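**Q** Structural data only, the sequence is not supplied:
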């Protein structure tokens, strides 16, 4: 095919580094995967039943572009009750096809060619490509294990220029699980206000926190008017395959994003929206049970990694551990490849999440405790062979 058929951006866009290891693992038997970033829980029955009932009753047409008003009202109610942030259901909330689509239309709505967006590494693999696809320029700031992978305000000030338009903040973080507390968010907010920057706050893991009460960025004084909040139902409500997310943002921003959403998507799937209404109305107890299970698993895997020589901080949220493998002398990619081939355990090399992820691996503990125990056993054996 003539290369001229493809845009320069499409030609230069790198495939996801995570997919490589999923594809390798898919062709092997007996693999324990700690690589998949999705809950191992099935969507609660009442939520599934709501979707089934909606189809049986014939609700199969388009919804409003922004989503069913009832769902937006439930999202507004949830954001107020859970995180103390008030949004208008009619004008400040958009239901999207997963949080990924929300990030995409946010970037396209705010960026002109050449605008810079600060991305805090290690970071979710989609952020930089989404910025580039919207014509923006990603600017990376590294965080480090010595500070539990938390960003310092001084680090942000070092890279802010007259071209800086926004900062992407993911807390709890994928891949590290680190979470900023209220004081740290207030320090972060001061930087955003000082330089008049937007913040795209990816709070998809807000329900999955273990040690302290979660603080949503727009609840910080002065931040609601400069925050595009991204969230959804995939992680906290175990609804990854339903592909349902949402955006909360001030009316000027949300209405600009809605125009892009109208042309690109039309609306999110209606049966998934009915499911989400039920999840918000009656699903909190299911979420609480999942969090209890994740907390037990987190405690086990963090302690186990440290015991076998892989230094690991205790993540405050999400369902990822991010242990250091520097003591083995292998690169992240070498470690992940050899662990998969020699012991049939799939993890994600930290370098796919940015330069500061090198020397680490991402391990999802969204799998059964029995599987985690077997995975640790195999990893311990692998490390012992390296040391022999």
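**A** Cool, got the structure. Note that the structure is a prediction, hence the values are computed from the model and not measured. Numbering: from 1, shown residues only.
**Q** Going by C-alpha atoms from here, please, whenever you check contacts or count neighbours.
**A** OK.
**Q** Would you mind listing the buried residues in the lengthiest helix in the chain?
**A** Secondary structure of the chain read by DSSP state H shows that its longest helix is helix 284-307. Neighbour-count burial for helix 284-307 flags 286-287, 290-291, 293-295, 297-298, 300-305 (criterion: 16 or more other C-alpha atoms under 10 Å).
**Q** Pasting the second one now:
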């Protein structure tokens, strides 16, 4: 590294120094992307000798339940489980419990045999896109509702698919449906993919949008892929039959749903996710799919694709996760209550940002579930990248919205996952010293 902090002896590092240090590390890592950014912040912490308030990485900040950890540990200690490959579609008990969870949360019929256990939600998304892209001949385009989780689009490009986007922001309701219709009319859209709640905006498609999207998908033979990674964290649903989270599954006969335990159960390190298909989709036969995957039946193609990628998902972890879902399903664990801490952190962060001259991004009437895992904000006169660098100079790490294929180049995303009470107090102190015009970092 050509830049050295020793040249700043007895002085706080200037914004210019911090920006050059950041640019130098990012360049050495091959350019700006999420993986490189996280490595850059780790390196800056080492060089500067000061820990950052890490709001950049979507890491859960809660401890996994004792029920989950205990059952996982028991499975590890039981000698005949670690040395066996897992069932390639997933542990039957886990698939069954997830199906019950989906029934409770979405108010739809769901069977254990329609649930596939994957190595995290990311593998589930990859599988869904790979299957969707081969269902119909001469359909090689996937439409993404953005901003969105970057690996989604990277996966599509890796699969050789054309990627198109529609920026949600204030494009909602009838205007959104109209724009989607225009895209579908071109005739080459294989699938449409979105997250609900959205990462990073935390917006949720409403009943009108989902119902009409389902109609368009049926009319034009487009596969809907709905990423429900943050199901249970939005405050828009509860574990009873009175309130159900809005989903495409309530309006469509054919769909893929993606679920993850990373944030919901704070089990990110164990890489357990789920791909859930509707019976009509999973029992569908496609000659085009058969040419690509040696089977034309979607259900078999899903199992085969997952097996060919990883030969299943982590075995012992599935026992712990199955027990965790069972506890949620039978009422022993109140998932909504345990995850509500993120909403409180989000609300506090927004108040803190408002007090210090920042403004909300993606803040409009459609974003009704705004207090969630992520917060988007900007600062007058600064682009997202400029704001990122200024925040780095006071020891705060965030991500620019452009990383998520957002058209808003004036904002950044903050994750409240690790923003515990100690970090909140530290963040309040650092933001209180922030100024878009300052010449020097003000100390960490």
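**A** Thanks, I have it. Everything quoted here is computed from the prediction, not taken from an experiment.
**Q** ok, back up a step: which one among the buried residues of helix 284-307 of structure 1 gets closest to residue 229 of structure 1?
**A** Nearest to residue 229 of structure 1, judged by C-alpha to C-alpha, of those is residue 287 at 20.5 Å.
**Q** residues contacting that closest one?
**A** For residue 287 of structure 1, the contact set (C-alpha atoms under 8 Å, 6 or more residues apart in numbering) comprises 207, 236-237.
**Q** hmm, try it at 7 Å
**A** 236-237 (C-alpha atoms under 7 Å, 6 or more residues apart in numbering).
**Q** Also residue 203 of structure 1?
**A** Residue 203 of structure 1 touches 170-171, 229-231, counting by C-alpha under 7 Å, 6+ apart.
**Q** what do you get if the cut-off is 8 Å, keeping everything else the same?
**A** By C-alpha under 8 Å, 6+ apart, the contact list for residue 203 of structure 1 reads 170-172, 216, 229-231.
**Q** Trace it over to structure 2, please.
**A** Under the alignment (TM-score structural alignment), residue 203 of structure 1 pairs with residue 228 of structure 2.
**Q** on that earlier part again, give me the contact list for the helix or strand following the longest helix of structure 1.
**A** Toward the C-terminus, helix 284-307 of structure 1 is succeeded by strand 320-321 as the next helix or strand (DSSP states H and E). Residues from elsewhere that reach strand 320-321 of structure 1 (C-alpha under 8 Å, 6+ apart): 174-177, 298, 301-302, 312-315, 362-366.
**Q** what's the offset of stretch 207-222 of structure 2 from the middle of its chain?
**A** How far stretch 207-222 of structure 2 lies from its chain's middle: 23 Å, per C-alpha atoms, centre = their mean, to the nearest Å.
**Q** re earlier: residue 109 of structure 1: which of the contacts of strand 320-321 of structure 1 is nearest?
**A** Ranked by distance to residue 109 of structure 1 (C-alpha to C-alpha), these are led by residue 174 at 23.7 Å.
**Q** if I look at the closest one, how far off is residue 202 of structure 1?
**A** Per C-alpha to C-alpha, to the nearest Å, residue 174 of structure 1 is found 10 Å from residue 202 of structure 1.
**Q** what do you get for residue 271 of structure 1?
**A** From residue 271 of structure 1 to residue 202 of structure 1 the distance is 24 Å (C-alpha to C-alpha).
**Q** what's the answer for residue 19 of structure 1, then?
**A** Going from residue 19 of structure 1 to residue 202 of structure 1 by C-alpha to C-alpha gives 22 Å.
**Q** Compare these two and say which is more crowded by neighbours.
**A** Neighbour count, other C-alpha atoms under 10 Å: between residue 19 of structure 1 and residue 202, residue 202 has more, with 27 against 13.
**Q** Surely the more buried one and residue 168 touch.
**A** Yes: counting by C-alpha atoms under 8 Å, residue 168 is a contact partner of residue 202 of structure 1 at 7.3 Å.
**Q** Do a quick rundown of the helices in the stretch 51-200 of structure 2.
**A** Taking DSSP state H, counting those that start in this stretch to define them, one finds helices in the stretch 51-200 of structure 2 at 66-77, 92-106, 120-132, 150-158, 174-184.
**Q** Could you dump these into a markdown table and include distance to residue 270 of structure 2 and mean neighbour count?
**A** Output for these, formatted as a markdown table (distance: least, C-alpha to C-alpha, whole Å; neighbours: other C-alpha atoms under 10 Å):
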| stretch | distance to residue 270 of structure 2 | mean neighbour count |
| --- | --- | --- |
| helix 66-77 | 10 | 17 |
| helix 92-106 | 15 | 22 |
| helix 120-132 | 8 | 25 |
| helix 150-158 | 19 | 17 |
| helix 174-184 | 36 | 16 |
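**Q** any chance of these in TSV, with distance to residue 409 of structure 2 too?
**A** Shown next, in TSV, are those (distance: least, C-alpha to C-alpha, whole Å):
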stretch	distance to residue 409 of structure 2
helix 66-77	41
helix 92-106	35
helix 120-132	26
helix 150-158	16
helix 174-184	21
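**Q** Quick one: neighbours of the aligned residue in structure 1 for residue 55 of structure 2, just the number.
**A** For residue 55 of structure 2, the aligned residue in structure 1 is residue 34 (criterion: TM-score structural alignment). Other residues lying near residue 34 of structure 1 total 21 when counted by other C-alpha under 10 Å.
**Q** quick one: residue 34 of structure 1 from residue 120 of structure 1, how far?
**A** Distance, residue 34 of structure 1 to residue 120 of structure 1, by C-alpha to C-alpha: 23 Å.
**Q** next one: residue 351 of structure 1
**A** 14 Å.
**Q** Neighbour count for the two, which is higher?
**A** Counted by other C-alpha under 10 Å, residue 351 of structure 1 and residue 120 do not tie: residue 120 has more neighbours, with 27 against 21.
**Q** what about the strands in the stretch 1-150 of structure 2?
**A** 53-54, 115-118, 141-146 (DSSP state E, counting those that start in this stretch).
**Q** Correct me if wrong: residue 347 of structure 2 contacts residue 373.
**A** No: using C-alpha under 8 Å, residue 347 of structure 2 is not in contact with residue 373; the gap is 10.2 Å.
**Q** sorry, back to before: now flag whichever of the buried residues of helix 284-307 of structure 1 is closest to residue 158 of structure 1.
**A** Nearest to residue 158 of structure 1, judged by C-alpha to C-alpha, of those is residue 302 at 32.7 Å.
**Q** so what corresponds to that closest one in structure 2?
**A** Alignment note (TM-score structural alignment): residue 302 of structure 1 maps to residue 350 of structure 2.
**Q** roughly how far apart are the residue nearest to its match when sequence neighbours are not counted and residue 363 of structure 2?
**A** The shortest distance from residue 350 of structure 2 to any non-neighbouring residue, by C-alpha to C-alpha, 6 or more residues apart in numbering, is to residue 375 (7.4 Å). As judged by C-alpha to C-alpha, residue 375 of structure 2 and residue 363 of structure 2 stand 10 Å apart.
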